[in-house]
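A.B. asks: Okay, here's the prediction I keep looking at, along with the sequence it came from:
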Amino acid sequence: MAGRRAGLAHLRGSRLLSGHAPDALRSALAAEAHRLGFDGVGITAPVISPERAAAFERFIASGQYGDMDWLAREPSRRTDPRTLWSEVRSVIMLGVNYGPDEDPRTILTQRSGAAISVYARGDDYHDVIKKSLKTLARWLVANTGGDVKVFVDTAAVMEKPLAEAAGLGWQGKHTNLVSRGFGSWLFLGAIYTTLELPADAPERDHCGSCRACLDSCPTAAFPAPYTLDARRCISYLTIENKGPIPREFRKAMGNRIYGCDDCLAACPWNKFALEGREAKLAAREALRAPSLAKLAELDDAAFRALFTKSAIKRIGRDRFVRNVLIAIGNSGDAGLAPAAKRLTSDPSPLVRGAAAWALEQLLNRHAFAQAADAALAIEADDGVRAEWEAGC
């Protein structure tokens, strides 16, 4: 669940070149997109299918979006691209393969290390893709005229249904886009244009009877195929959720401190994902399997320095260290208890509460009772006090 940022880029062309046959324009567009690092390109009309619109409306009605209130605002704007921009006539959907060079689930057995979602191990994909999208949009304007708007996970755009309609892939049972060429590892971006462009054929569903993604979820976040309850999803809990991690999900988190790749990594179509992978999306070595002990030492300045240009930076230091402490509690490593103990006096109640839970998991009953007595003698926050009392 990456964060949303409002905004869009709007470019305007003043002329329309004559003599551009639709097929020639389509080929030239694809060639330029691939030159700029995009692995998939497709064109569709600015229409969300009734089936996808209805699924989104059911998702909102069920409340399964949790605290992501922006999804529930004016849902009609999401189910009809023309309400976002009435002049749009075609949507160009672009995909960038970010398939990892190793199975991201391997780190889950290294309990003193931190598991960070593949998409967040490098530079913020919003910035990486938007730069290329703007360049492609300028090329389109310069060569064909018209107006364009550029989106990367911004504004009220339903990227996955549009990508499906444009032939880039299909929405799998885990609700993410699946590509026959790149599996579940595609970043998506969109260019809205006033040009009437020939649409590509939509992709059909190739999931068949496979349940690998559904069965892999640690928190049973899929009540049914093609249906996600975000409130149970580790990506939501570690990124979008601003409060304490609910106790019922803490053990299942393991050492996942930012996002969760389990359902994506389980997809059999990933066998093709390494082909065409762009080096600019490679993971930073420091974020492949960082030490929980080191991450627990981060103050705000150190957090900002480590995650410069990273999507992780947007959740802030306190939420991040909260996640680290849950992983420390799940590590089974008593040697990490001093790191958790130090954070019981952190200025943030969110961090102090998570530290109390981590100590509950790592200390014996007598040692925890002593730590709880000392903390409760000075703790003023009701939520943090409840964490200590729950362990006694």
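C.D. replies: Everything's here; your move.
A.B. asks: from here on, contacts and neighbour counts on C-alpha atoms
C.D. replies: Will do.
A.B. asks: Identify the residues contacting the residue nearest to Gly13 when sequence neighbours are not counted.
C.D. replies: Distances taken as C-alpha to C-alpha, 6 or more residues apart in numbering place Gly145 nearest to Gly13, at 4.3 Å, with adjacent residues excluded. By C-alpha atoms under 8 Å, 6 or more residues apart in numbering, the contact list for Gly145 reads Arg12, Gly13, Ser14, Arg15, Leu16, Leu17.
A.B. asks: Go through these and flag which are in helices.
C.D. replies: Using DSSP state H, no member of the contacts of Gly145 sits in helices.
A.B. asks: Of those, grab the buried ones for ChimeraX.
C.D. replies: In ChimeraX syntax, the buried subset of those is picked out as below (16 or more other C-alpha atoms under 10 Å):
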select :12
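A.B. asks: In a markdown table: the contacts of Gly145, plus distance to Phe303.
C.D. replies: Below are the contacts of Gly145 laid out as a markdown table (distance: C-alpha to C-alpha, whole Å):
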| residue | distance to Phe303 |
| --- | --- |
| Arg12 | 39 |
| Gly13 | 42 |
| Ser14 | 45 |
| Arg15 | 48 |
| Leu16 | 48 |
| Leu17 | 50 |
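A.B. asks: Could you point out which of the contacts of Gly145 is nearest to Asp262?
C.D. replies: Nearest to Asp262 out of the contacts of Gly145 is Arg12 (C-alpha to C-alpha; 41.7 Å).
A.B. asks: what sits against the closest one?
C.D. replies: Val141, Gly145, Gly146, Asp147, Val148.
A.B. asks: go again using 10 Å as the cut-off
C.D. replies: Ala137, Arg138, Val141, Ala142, Gly145, Gly146, Asp147, Val148, Lys149, Thr193, Thr194 (C-alpha atoms under 10 Å, 6 or more residues apart in numbering).
A.B. asks: what's the distance between it and Arg138?
C.D. replies: Using C-alpha to C-alpha, to the nearest Å, Arg12 is found at 9 Å from Arg138.
A.B. asks: between those two, what contacts are shared?
C.D. replies: Gly145, Asp147, Val148.
A.B. asks: Number of residues surrounding the last one?
C.D. replies: As a burial measure, Val148 scores 24 neighbours (other C-alpha atoms under 10 Å).
A.B. asks: I'd assumed it was in a helix, is it?
C.D. replies: No: secondary structure assignment (DSSP: H, G, I helix; E, B strand; the rest coil) places Val148 in strand, not in a helix.
A.B. asks: Check it against this one:
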Amino acid sequence: MSTSPDLIAELPELARAIKAWGLELGFADVRIADVDLAHLEAGLQAWLDAGCHGEMDYMASHGMKRARPAELVPGTVRAIVARMDYLPHSRADDWRAQERRRHEDPDAAVVSVYARGRDYHKVLRNRLQSLAERIQGAIGPFGYRAFTDSAPVMELPLAEKAGLGWRGKHTLLLSRSAGSTFFIGEILVDIPLPVDPPTGRHCGGCSACIDACPTGAILGPGRLDARRCISYLTIELKGSIPEEFRPLIGNRIYGCDDCQVVCPWNKFAQRAQIADFDERNGLGEGDLVTLFGWEEEEFNRRMEGSPIRRIGHERWLRNLAVGLGNAAVAKRGDEHILAALRARSAHPSELVREHVAWALARHVQ
């Protein structure tokens, strides 16, 4: 946009107003960053060249545009980056201990905490759009585009530059006041707003997240091989889950929170300020046999508005079959589990049949 001298003088006050409006819309923090990410291009290219993105072709399809926001949205000079907490109110004060108990229960179907409520893409995008419209109402038309995990944008580096937190050794963003249980969204704008300083990094010598990763996906501080990550295997991977990883997945049927559960900073995790992220359909307490019994119509109905629906019923059954196979460690030959698996042994999907056969074999070995 054409920035008049009068507007330039008003930019600090506009930045303060934007942050206040963001809080009114349910964001927990709003900050501003420049969009120079050139220093990350070599690392991004090396990560892609090593194939660490697996089947996530969208990570590579836009080339270095991911590190060049001004190429994605011409005219961009700043990113307004917002944080929204998602920890459901149904989680106990010591929610990490609550999650550990779920991991240790062979009957439990563990869904990543972020996915138990409404799809965050819709929630954040709508509120970011409302924030942009509020800005437009104050200053008139300007160039902008709102995103949340929906475009080739390096969101976490922008959030780190803006001072929302720092990249932990697990690559997630960490906040000293909120841990890592939050979503991030941004508005790329053509307004030269004053930027906020970064916070610095505060992981110190801790390696809890690296040590806790069930599949060894965190290769070292800030180095993640997505092909080994349970979130990738249960959400992004479309085909068969490699057998070497199936026993390591345990009872995690959609995503994985292990690196967050062990992180000391998550004792400061904040409850969601809005009801959208309340747990739905009992996903915080579900069991493997019950969820495996959902037919496609029930899955689609219950998962309406949930991020889980995008994997579809076939992959839902695939993931649950792996969990039921792993229950054999503690409950070998359990008749309820065997009956559930046998009921799906002739499923029309070859993908489901393969994982059911593997699970049954685990129970009769």
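C.D. replies: Sure thing, it's come through. Since this is a predicted model, take the numbers as computed values, not measurements.
A.B. asks: Aligned against the first structure, show me the partner of Lys19 of the second structure.
C.D. replies: Here Lys19 of the second structure is matched to Ala30 in the first structure, going by TM-score structural alignment.
A.B. asks: now, which of the shared contacts of Arg12 and Arg138 of the first structure sits nearest Gln110 of the first structure?
C.D. replies: Checking those against Gln110 of the first structure by C-alpha to C-alpha gives Val148 as the nearest, at 46.7 Å.
A.B. asks: Can you verify my assumption that that closest one contacts Ala142?
C.D. replies: No: if you go by C-alpha atoms under 10 Å, Val148 of the first structure and Ala142 don't touch, sitting 11.3 Å apart.
A.B. asks: and for the two, which residues touch both?
C.D. replies: Contacts common to Val148 of the first structure and Ala142, judged by C-alpha under 10 Å, 6+ apart, are Arg12, Gly13.
A.B. asks: ok, now how distant is the match of Lys19 of the second structure from Asn255 of the first structure?
C.D. replies: Ala30 of the first structure is 41 Å from Asn255 of the first structure, by C-alpha to C-alpha.
A.B. asks: Repeat that for Arg82 of the first structure.
C.D. replies: 42 Å.
A.B. asks: again, but for Gly332 of the first structure
C.D. replies: 11 Å.
A.B. asks: what sits in contact with each of these two?
C.D. replies: Arg111, Ser112.
A.B. asks: So for the two, which sits in the more crowded spot?
C.D. replies: Neighbours per residue, other C-alpha under 10 Å: of Gly332 of the first structure and Asn255, the larger number sits with Asn255, 29 against 16.
A.B. asks: Counterpart of the more buried one over in the second structure?
C.D. replies: Counting by TM-score structural alignment, Asn255 of the first structure lines up with Asn251 in the second structure.
A.B. asks: Its match against Arg101, yeah?
C.D. replies: No: using C-alpha under 10 Å as the test, Asn251 of the second structure is too far from Arg101 to be in contact (11.7 Å).
A.B. asks: ok so, going back, ok, for the match of Asn255 of the first structure, nearest residue in space, not its chain neighbours?
C.D. replies: The shortest distance from Asn251 of the second structure to any non-neighbouring residue, by C-alpha to C-alpha, 6+ apart, is to Gly323 (4.4 Å).
A.B. asks: and what of Ser349 of the second structure?
C.D. replies: Closest to Ser349 of the second structure by C-alpha to C-alpha, 6+ apart is Glu314, at 7.2 Å.
A.B. asks: Next up, identify which helix or strand the equivalent of that neighbour over in the first structure is on.
C.D. replies: Aligned counterpart of Glu314 of the second structure in the first structure: Asp318 (TM-score structural alignment). Using DSSP states H and E, Asp318 of the first structure maps to helix 316-330.
A.B. asks: And that helix, what does it pack against?
C.D. replies: helix 247-253, strand 256-258, helix 292-295, helix 300-306, helix 337-342, helix 349-362 (3 or more C-alpha pairs under 10 Å, 6 or more residues apart in numbering; DSSP states H and E).
A.B. asks: Strands along the first structure, start to end?
C.D. replies: Under the criterion DSSP state E, the first structure contains strands at 9-12, 40-44, 90-97, 115-116, 147-151, 170-171, 177-178, 186-193, 256-258.
A.B. asks: what's the closest of those to Pro290 of the first structure?
C.D. replies: With C-alpha to C-alpha as the criterion, Pro290 of the first structure lies closest to strand 115-116 of these, at 7.9 Å.
A.B. asks: Please enumerate residues in contact with that closest one?
C.D. replies: Counting by C-alpha under 10 Å, 6+ apart, 104-109, 121, 253-261, 287-292, 312, 324, 327 sit against strand 115-116 of the first structure.
A.B. asks: corresponding residues in the second structure for it?
C.D. replies: Counting by TM-score structural alignment, strand 115-116 of the first structure sits on residues 110-111 of the second structure.
A.B. asks: And that stretch against the first structure, how far off on average?
C.D. replies: For stretch 110-111 of the second structure, the mean deviation from the first structure after alignment is 0.1 Å (mean C-alpha distance after the TM-score superposition for the first structure).
A.B. asks: how far does that stretch sit from the chain's center?
C.D. replies: Offset of stretch 110-111 of the second structure from its chain centre (C-alpha atoms, centre = their mean, to the nearest Å): 13 Å.
A.B. asks: Then stretch 194-207 of the first structure?
C.D. replies: 24 Å.
A.B. asks: Same check on stretch 232-245 of the second structure?
C.D. replies: Mean-position distance between stretch 232-245 of the second structure and its chain equals 17 Å (C-alpha atoms, centre = their mean).
A.B. asks: Over to stretch 29-44 of the first structure?
C.D. replies: 22 Å.
A.B. asks: Among the contacts of Gly145 of the first structure, find me the one that's closest to Ile239 of the first structure.
C.D. replies: Arg12 (35.6 Å).
A.B. asks: quick revisit: among the contacts of strand 115-116 of the first structure, name the buried ones.
C.D. replies: So, by 16+ other C-alpha under 10 Å, the buried ones in the contacts of strand 115-116 of the first structure are 104-105, 107-108, 121, 253-261, 287-292, 312, 324, 327.
A.B. asks: Translate Lys169 of the second structure into the numbering of the first structure.
C.D. replies: Under the alignment (TM-score structural alignment), Lys169 of the second structure maps onto Lys173.
A.B. asks: Quick check: the closest residue to that match other than its chain neighbours vs Gly167 of the first structure, distance?
C.D. replies: Nearest residue to Lys173 of the first structure, sequence neighbours excluded (C-alpha to C-alpha, 6+ apart): Tyr226, at 4.1 Å. Distance check for Tyr226 of the first structure against Gly167 of the first structure: by C-alpha to C-alpha, it reads 18 Å.
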